[in-house]
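In: Dropping the sequence and predicted coords here.
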Amino acid sequence: MQNPVTVYYTPYLGRTPSTVTAFKPGFRMLIGQQSYRTRAEASRFRQLTYTCLQTAMTRTGETLDMPPRPCPAGIMSNVRFPTCWDGVNLDAPDHASHVAYPASGTFESGGPCPATHPVRIPQLFFEVVWDTARFNARELWPEDGSQPFVWSQGDRTGFGNHGDYVFGWKGDALQVAMDSNCDRCPQLRSQTLAVGNQCEKGAVVREEVDGWLDSIPGLMPGMEETIH
């Protein structure tokens, strides 16, 4: 399935400007846990959700779990990272405790940062659209009414959704963009997609990627008998 990804860096929303501190070299963070399978676990990350797209522009009706019904325009994963930082640590052993969500409300509502994480950072937001529309025919769905999609780590609930971030902007470019609250960002140098697509990086991890699979990725124990 094709999955277009849009990445947003937002300093503030609404009419009241506010200052944010851009991520620093070496900064990284993680949201969600691939091992989560319950609503209570997923609720720890209050802005890690899914949208059942009625059209490409649908932006309402977010859920913590996989949509339980066919979605006309596909499924969108919404990955909103915490927007408050402790101001000291670029990372943490769990890759998460050095950042936090607002003490109350959300980034969108202008909620204040907790005293433990007083530094406001940009809202990093991934929108990932999964083209599931080709599988919307009801006869393709399980007879028990459950939804059919499975994350590659074996999660059928959707609660194992997660995102990782490693800072990679050059110099103070991100801080300039945040201070300017720019869209097209004339303050920054840019390049065409054609030029960007010429960038290549060699393999870092050596792994076998050609040949036959011994098993279907994401297949849970006991499901082999259902595959024909």
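Out: Looks like it arrived, so ask away.

In: From now on I want contacts and neighbour counts done on CA atoms only, so please keep to that.
Out: Noted.

In: All the helices of the protein, in order from the start?
Out: Remark: helices assigned in the chain by DSSP state H are 39-42, 173-180, 193-196.

In: mind listing what's buried in the longest one?
Out: What that stands for is helix 173-180. By neighbour count with 16 or more other Cα atoms under 10 Å, helix 173-180 contains the buried residues Leu174, Gln175, Ala177, Met178.

In: And for stretch 119-135?
Out: With the criterion 16+ other Cα under 10 Å, stretch 119-135 contains buried residues 119-132, 135.

In: Now do the end-to-end distance for that stretch.
Out: 44 Å (Cα to Cα, to the nearest Å).

In: could I get the helices of the chain as TSV with distance to Gly74?
Out: Formatted as TSV, these follow (distance: least, Cα to Cα, whole Å):
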stretch	distance to Gly74
helix 39-42	22
helix 173-180	31
helix 193-196	25
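
In: Quick check: which of the ones you listed is nearest to Thr58?
Out: Comparison of these against Thr58 by Cα to Cα identifies helix 39-42 as nearest, at 22.6 Å.

In: Not counting its own residues, what contacts that closest one?
Out: Helix 39-42 is contacted from outside by Gly32, Tyr36, Leu48, Leu64, Asp65, Phe159, Gly160, using Cα atoms under 8 Å, 6 or more residues apart in numbering.

In: for the chain, longest strand please?
Out: strand 123-130 (DSSP state E).

In: Tell me which other helices or strands that strand touches.
Out: strand 5-10, strand 75-80 (3 or more Cα pairs under 8 Å, 6 or more residues apart in numbering; DSSP states H and E).

In: try this one next to it:
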Amino acid sequence: MRSTSLTVKALACLAAGVASVSAQRDYYFNFGSSAVVQERLDPLVNPGALAGHVHSVVGGNAFAATMDFGTTQSSSCTSVDLIADKSNYWMPSLYFHKNGKFTLVPERSPKHKIYYKYGDRGQPGADRSEFPKGFRMMAGNANLRSDDGSLGSAGSQLQWYCHGPEVQSAGIPKGFTSCPHGLAAAMRFPSCWNGQDFNKDQPLAHMAYPTTGLGLIDGCPAGFQKARFPEIFIEFWLEVSQFDGQYGPNDSPFVLANGDPTGYGFHMDFLNGWQEGVLARAMRTCRPGNTGDPLDSPQCFGAGSVQNGDAKERCKKATSVNEDIGLNGPLSQLPGCNPIQAGPGLATKPANCPGGAAVRSSSSGPSPATTAGLAPTTTSVPVPTTSAAAGPRPTDTVPPSGGSSEMSPPSVNSTSGEWKGAGCFLDALNPRSLGSRPQWWGQKISSSNCVEHCDSIRAKYAGTENGGQCFCGNELLKSASRPGKCTSKCEGDGSEICGGPGHLSIYSRDGLVSVTKRRTHRRHIRHFSASV
């Protein structure tokens, strides 16, 4: 199977960071998200109508069949960590196919991991622009059923990964009968723009991938140097443990909502809903991937900019489509007209597709796609400014939110005895402060079961983060005590606290912890292409 710039280690270390290649310094931040809805809508490719297949949708809860920038800003909440981001990101849902039945595969924490990469050479964001209002783009091709050459280091870098057996490939891999730590798909968006708006008849025409990994505008191909945006990279996580033992290592039981059993037709869509000016300011000064700046620091998005896990999990919208997508049990066919097509040629849409579903109307629905904030298909969108003097200070980004005075998490018990809370600590990136990756083992996280797991593998420290992550390790790297920043309730036990966004609730047997400082301890993870 073709290799890509996404190495085995890169996806195993799902949040370890972005490559630091040669003398180049990359700047990036990442945040988690839950689905705000799963439904058969796509305002980019099928505006105002039903989409061809079911999507998992992330971000603002104003998602609708027809959208513009104003629609995104009407969202009353967002399902991502950063409150100022009311964008929508969506991708095809996954089904398990056996005996003629299609079972919707649930998503697992961290569900959607979203990375924004920008800047290099000691100048974070110096040559990157924020997205214009109404900006839209896609990555991938829903009709692909084999590698057409667009998936490698110069393209979308599509990669599927079965966490546990450590199996990966550009398409959905084989060679396993269980993924104890989850099945994930990862893909990056193009970042070079020609100044034109999205055209649903040529959805990839206005964007291109950079010709080098450098964050400078001249790293874009000719004709696509109107602006260079931050590079978005998303990992989509699925919980497949309920299907253990139901398939063999040579079987292909998983199929995307578009009828694709190969995984090559995985794709993603983005509609910008960032509060104007916020992203541009953060890219100039925020360096979380290099120095460990917290996202709510003045250098990044400012105080109150990051919401807790409960708030984003509560952000949902009612489906706008009158259709059963499998939330209540297996289906006899995929929603829409999507027979299984394995290729290797491009998939085609069958003629005379049956109907049956409809988009619910709403008196308060979104405005037409040609209203202010979204240019008609053939026009240019103004190039955004990156002037350092523009806009308010980062601390003015969003209103402050309440915090907690939590100093040290309470003690918890394991089979070998009591572990004591050692405090709330910053989780730095590249590398992580307490381990290369979350230690998933197939259940929702609580501080108690995280400690139990870390104790079972004889780790010195246990740490929970952002309500749903568990890390184990024998040393704490590049960290600092951050009282009051661990406020996220555990997904597995709402009575317990499991760290916070970018912060760890640390436990040890004696309640003590020491921070190890290593200047040379750095990982060079290639989540993004360095150069081609």
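Out: Yep, it's here. Model, not experiment: these values are computed from the prediction.

In: sorry, back to before: structure 2: matching residues for the longest strand of structure 1?
Out: Under TM-score structural alignment, strand 123-130 of structure 1 corresponds to residues 231-238 of structure 2.

In: contacts for that stretch?
Out: Contacts for stretch 231-238 of structure 2 (Cα under 8 Å, 6+ apart): 105-118, 182-191, 528.

In: those strands in structure 1, which residues are they?
Out: Under DSSP E, structure 1 gives strands at 5-10, 28-32, 48-52, 75-80, 84-85, 99-100, 119-120, 123-130, 162-166.

In: what's the mean deviation for the second one versus structure 2?
Out: It stands for strand 28-32 of structure 1. Aligned to structure 2 and superposed, strand 28-32 of structure 1 gives a mean residue distance of 0.7 Å (mean Cα distance after the TM-score superposition for structure 1).

In: Show me what that strand is packed against.
Out: Applying 3+ Cα pairs under 8 Å, 6+ apart, one finds that strand 28-32 of structure 1 makes contact with strand 162-166.

In: Now do the strand it packs on against strand 28-32, angle only.
Out: Taking axes from the mean of the first three to the mean of the last three Cα atoms, to 10 degrees, one finds strand 162-166 of structure 1 and strand 28-32 inclined to each other by 180 degrees.

In: Mind giving me the packing neighbours of strand 162-166 of structure 1?
Out: Judged by 3+ Cα pairs under 8 Å, 6+ apart, strand 162-166 of structure 1 is in contact with strand 28-32.

In: And for Val463 of structure 2, nearest residue in space, chain neighbours not counted?
Out: Wrong residue type there; residue 463 of structure 2 is Gly, not Val. Closest residue in space to Gly463 of structure 2, ignoring its immediate chain neighbours: Ile506 at 4.4 Å, by Cα to Cα, 6 or more residues apart in numbering.

In: Helix, strand or coil: sort out that neighbour for me.
Out: Under DSSP: H, G, I helix; E, B strand; the rest coil, Ile506 of structure 2 falls in the strand class.

In: Check the gap between Tyr132 of structure 2 and Tyr89 of structure 2 for me.
Out: Actually, residue 132 of structure 2 is Pro. It isn't Tyr. Distance of Pro132 of structure 2 to Tyr89 of structure 2, given as Cα to Cα: 16 Å.

In: Gly32 of structure 1 maps to what in structure 2?
Out: Match for Gly32 of structure 1 (TM-score structural alignment): Gly140.

In: Enumerate every residue touching that match.
Out: Contacts of Gly140 of structure 2 (Cα under 8 Å, 6+ apart): Ser156, Gly265, Phe266, His267, Met268.

In: Apart from its chain neighbours, what residue comes closest to the last one?
Out: Nearest in space to Met268 of structure 2, with sequence neighbours left out and distances taken as Cα to Cα, 6+ apart, is Met91 at 4.6 Å.

In: same question, the first one
Out: Here the nearest residue to Ser156 of structure 2 in space, its sequence neighbours aside, is Arg188; by Cα to Cα, 6+ apart that works out to 5.1 Å.

In: ok, the one you found touching Leu151?
Out: No - applying Cα atoms under 8 Å, one finds Arg188 of structure 2 not in contact with Leu151, separated by 9.7 Å.

In: Comparing the two, which residue is more hemmed in?
Out: Arg188 (28 against 23; other Cα atoms under 10 Å).

In: Distance of the aligned partner of the more buried one in structure 1 relative to Gly26 of structure 1?
Out: In structure 1, the residue matched to Arg188 of structure 2 (TM-score structural alignment) is Arg80. Per Cα to Cα, Arg80 of structure 1 is found 20 Å from Gly26 of structure 1.

In: Report the central residue of structure 1.
Out: Closest residue to the average C-alpha location of structure 1: Val79 at 2.9 Å, with Cα atoms, centre = their mean.

In: Please look at that one and Thr51 and confirm they touch.
Out: No - with contact defined as Cα under 8 Å, Val79 of structure 1 does not count as touching Thr51 (11.0 Å).

In: Contact partners for the closest residue to Ala227 of structure 2 other than its chain neighbours?
Out: Excluding the flanking residues, the one nearest Ala227 of structure 2 by Cα to Cα, 6+ apart is Trp193, at 5.4 Å. Taking Cα under 8 Å, 6+ apart as the contact definition, Trp193 of structure 2 lies against His206, Met207, Ala208, Phe224, Gln225, Lys226, Ala227, Arg228, Phe229.

In: Identify, from the residues you listed, the entry nearest to Gly215 of structure 2.
Out: Nearest to Gly215 of structure 2 among the contacts of Trp193 of structure 2, with distances taken as Cα to Cα, is Arg228, at 8.0 Å.

In: Would you mind measuring from the residue nearest to that closest one when sequence neighbours are not counted to Cys286 of structure 2?
Out: Sequence neighbours aside, Cys192 is the residue nearest to Arg228 of structure 2 in space, at 4.7 Å (criterion: Cα to Cα, 6+ apart). Noted for Cys192 of structure 2: a distance of 21 Å to Cys286 of structure 2, by Cα to Cα.
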